[in-house]
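In: The sequence and its predicted three-dimensional model are supplied below.
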Amino acid sequence: MSADLPRVLVVEDEPAQREVLAYNLEAEGFHVLRAESGDEALMLVREDAPDVIVLDWMLPGVSGIEVCRRLKMRQETRAIPVIMLSARSEDTDKVRGLDTGADDYMGKPYSINELVARVRAQLRRTRPAAVGQRLEFDDITLDAETHRVTRDGKTLKLGPTEFRLLATFIEKPGRVWSREQLLDRVWGRDIYVDTRTVDVHIGRLRKALCLHGGEDPVRTVRGAGYALG
């Protein structure tokens, strides 16, 4: 799995609909995780938190509404955007879904193109670098579309790993990332890399960011990890 690709979890018990959704999302450049029940969805989120969840309301066992409620109750998962899908098109159902914490709601049948657009809209909020946004922190600018980084107007040369590290940091300034979290986000969950490798690339990122002067913006948090600012 490419660590660059935004991860979308599709939770749909109808196999044909699940595969159509997954096929179209993968064609648009997303890495798709699949679940056919609420229990499987909750397990997948615990193991490998996605960037966006596309969640069917009517699921066997634990319903989509209940899955959403549990995710939004937990500190670790409440920020993951949830797009609820439902054949229930009454306004009261839509309100109930949104009240449970869903970030968006689409009635069935829906347009695949519109769903993909709504997934991208949620990503612009939570992982802007993953959809080509231009991000800034103090005097540092990262253009995700052109893969260009400048500091105080001067172009910096970053390797691909250092670029992904900076993109991760700059999306959430101040957030402390553990080495394990950075390995999952930057290298990918399926690749074995020693945690000390993170320290090596953080050192390279710091060197690149301070090449033309300026204070080191990457903060080491003892016993916890690293943060930007």
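Out: It's in. Residues are numbered from 1 along each chain as shown.

In: contacts and neighbour counts: CA atoms only from here.
Out: OK.

In: so Val11 touches Ser37, yeah?
Out: Yes - the pair Val11 / Ser37 is scored as a contact, 6.7 Å apart, by CA atoms under 8 Å.

In: List the residues that contact Leu166.
Out: Contacts of Leu166 were listed using CA atoms under 8 Å, 6 or more residues apart in numbering, and they are Leu205.

In: From Leu182, how far off is it?
Out: Distance of Leu166 to Leu182, computed by CA to CA, to the nearest Å: 11 Å.

In: secondary structure class for Glu136?
Out: strand (DSSP: H, G, I helix; E, B strand; the rest coil).

In: Show me the strands in the protein, by range?
Out: 7-11, 31-35, 52-56, 82-86, 104-107, 134-137, 140-143, 148-151, 154-156, 218-221, 225-228 (DSSP state E).

In: what's the spacing between Arg69 and Glu76?
Out: 13 Å.

In: what's the answer for Asp103, then?
Out: 16 Å.

In: if I pick the closest residue to Met58 other than its chain neighbours, what's in contact with it?
Out: Nearest in space to Met58, with sequence neighbours left out and distances taken as CA to CA, 6 or more residues apart in numbering, is Gly64 at 6.1 Å. By CA under 8 Å, 6+ apart, the contact set of Gly64 is Gly38, Leu55, Asp56, Trp57, Met58, Met84.

In: Go through those residues and give me the one with the most neighbours.
Out: Neighbour tally across the contacts of Gly64 (other CA atoms under 10 Å): the maximum, 29 neighbours, falls on Leu55.

In: right, and that residue touches Met84 too?
Out: Yes - with contact defined as CA under 8 Å, Leu55 counts as touching Met84 (4.9 Å).

In: Point to the residue nearest the middle of this structure.
Out: Asp51 (2.8 Å; CA atoms, centre = their mean).

In: residues in contact with it?
Out: Counting by CA under 8 Å, 6+ apart, Asp51 has contacts Pro6, Arg7, Val8, Leu9, Ile80, Pro81, Leu123, Thr126, Arg127.

In: Could I get those in TSV, plus columns for distance to Val200?
Out: Output for the contacts of Asp51, formatted as TSV (distance: CA to CA, whole Å):
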residue	distance to Val200
Pro6	25
Arg7	26
Val8	30
Leu9	32
Ile80	30
Pro81	32
Leu123	29
Thr126	27
Arg127	24
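
In: What count of nearby residues applies to Thr195?
Out: Neighbours of Thr195 (other CA under 10 Å): 13.

In: Which residue is the nearest non-sequential neighbour of it?
Out: Closest to Thr195 by CA to CA, 6+ apart is Arg179, at 6.0 Å.

In: got another, please set it beside the one above:
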Amino acid sequence: MAEKILLVEDSQTQAAFVAAALAADGYEVEVVHTGEDALERVRRQRPDLVLLDVELPGMNGLDVCRALRRERETHALPVLMFTDLEGSPDELLGLQYGADDYVGKSEPIQTLLGRVRRLLDRARDHQRMSDHERLELLKAASDVLSHGVNNPLQVILMSLDLLDGRTEQDERGRRALANIRRYVNRVAKLVRNIEAVARIAQSTLVERRMLLDLRQALEEAELSAKADQDWKL
């Protein structure tokens, strides 16, 4: 799948030239011409990188960059500043406002393409490392769950078996025990799902799409494990 770049440039001519070069290099490019439109577009569907002109009508590129860095969902989004003059104060300000790098408009287009590729590669490496760290944390949590939750659950289930054998229980007591057993089994199922994901974390490479599938599976398991609100004791 082609990586998505949001190009924010008020000049129609400049935008067309840069967008064509990026598309020829294999990227999917969307162009907007104002800072306000850029923020709206990013919030609606996050790109892989923002190529951001400094001089924009209304909200300028520096303010856009600062706004992106303030929001949790976009604070790590790669931003490449696009400036008119190399060595201008805008470059330093852009880096201070959170831009990852800058490129002058007068520089060869291959320089821009090289910096785009470098930022995307760096972002991918960072994401891969973040995924690995999260999986390591999940793996450690599953070890705790195995010993700290599974064993008590087994004791509870055995105790329920003993209580089920008591003949003097009334209907109310039997329903209570059935509810307890059902919820204990749901918790046990959730723990097994977490353990399964943790085992996958031991592999040397975990693809991003696999992580998303696993996260969805865990969320579904968690929903099924939540206690119903229909206890009728």
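Out: Ah, there it is. All values reported here derive from a predicted model rather than from experimental measurement.

In: Please work out the TM-score for the two chains.
Out: Superposed pair, TM-score by TM-score structural alignment, normalised by the length of structure 1: 0.58. Supporting alignment: 150 aligned residues with a CA RMSD of 2.7 Å.

In: Looking at Val11 and Ser37 of structure 1, which one has more neighbours?
Out: When Val11 of structure 1 is set against Ser37 and neighbours are counted by other CA under 10 Å, the residue ahead is Val11, at 26 against 22.

In: Could you check how far the residue mapped onto the residue nearest to Met58 of structure 1 from structure 2 is from Ser106 of structure 2?
Out: Matched by TM-score structural alignment, Gly64 of structure 1 corresponds to Gly61 in structure 2. As defined by CA to CA, Gly61 of structure 2 lies at a distance of 18 Å from Ser106 of structure 2.

In: and which of the contacts of Gly64 of structure 1 is nearest Asp91 of structure 1?
Out: Among the contacts of Gly64 of structure 1, Met84 lies closest to Asp91 of structure 1 (CA to CA), at 13.6 Å.

In: And that closest one, what's its match in structure 2?
Out: Checking TM-score structural alignment: Met84 of structure 1 goes with Met81.

In: Excluding chain neighbours, what is closest to that match?
Out: Closest to Met81 of structure 2 by CA to CA, 6+ apart is Tyr102, at 4.3 Å.

In: how many other residues sit next to Thr197 of structure 1?
Out: 12.

In: how near is Glu66 of structure 1 to Leu42 of structure 1?
Out: Taking CA to CA, one finds Glu66 of structure 1 at 10 Å from Leu42 of structure 1.

In: sorry, that was for Ala27 of structure 1
Out: Taking CA to CA, one finds Ala27 of structure 1 at 25 Å from Leu42 of structure 1.

In: again, but for Val10 of structure 1
Out: Distance from Val10 of structure 1 to Leu42 of structure 1, by CA to CA: 12 Å.

In: More neighbours: which of the two?
Out: Taking other CA under 10 Å, Val10 of structure 1 and Leu42 do not tie; Val10 has more neighbours (25 against 18).

In: Quick one: map the more buried one onto structure 2.
Out: Looks like Val10 of structure 1 aligns to Leu7 there (TM-score structural alignment).

In: quick one, what contacts the residue nearest to Met81 of structure 2?
Out: So Tyr102 of structure 2 contacts Leu80, Met81, Phe82, Thr83, Glu91, Gly94, Leu95 (CA under 8 Å, 6+ apart).

In: do that again at 6 Å, thanks
Out: The contact partners of Tyr102 of structure 2, by CA atoms under 6 Å, 6 or more residues apart in numbering, come to Leu80, Met81, Phe82.

In: if we can go back for a sec, so the match of Val10 of structure 1 touches Asp53, yeah?
Out: No - assessed by CA atoms under 6 Å, Leu7 of structure 2 is found out of contact with Asp53, at 8.2 Å.

In: Looking at Asp103 and Glu76 of structure 1, which is more packed in?
Out: More neighbours surround Asp103 than the other of Asp103 of structure 1 and Glu76, with 17 against 12 (other CA under 10 Å).

In: Show me what that one lines up with in structure 2.
Out: Aligned partner of Asp103 of structure 1 by TM-score structural alignment: Asp100.

In: so how many other residues sit close to the closest residue to that match other than its chain neighbours?
Out: Spatially, and ignoring its direct neighbours in sequence, Asp100 of structure 2 is nearest to Val79 (5.4 Å; CA to CA, 6+ apart). Neighbour count of Val79 of structure 2, defined by other CA under 10 Å: 27.

In: any idea how far Ala35 of structure 1 is from Ala27 of structure 1?
Out: 19 Å.

In: So for these two, which residue has more residues nearby?
Out: Taking other CA under 10 Å, Ala27 of structure 1 and Ala35 do not tie; Ala35 has more neighbours (19 against 10).

In: Just to confirm, what residue in structure 2 is aligned with the more buried one?
Out: Under TM-score structural alignment, Ala35 of structure 1 pairs with Val32 in structure 2.

In: And the helices in structure 1?
Out: For structure 1, applying DSSP state H gives helices covering 15-27, 38-47, 64-73, 91-99, 112-126, 160-171, 179-182, 195-209.

In: Same list, these, but as CSV with distance to Val218 of structure 1 please.
Out: Shown next, in CSV, are the helices of structure 1 (distance: least, CA to CA, whole Å):
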stretch, distance to Val218 of structure 1
helix 15-27, 33
helix 38-47, 28
helix 64-73, 30
helix 91-99, 37
helix 112-126, 21
helix 160-171, 9
helix 179-182, 14
helix 195-209, 7
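
In: Of the ones you listed, give the one that comes closest to Thr150 of structure 1.
Out: It's helix 195-209; of these, that one is closest to Thr150 of structure 1 (CA to CA) at 8.7 Å.
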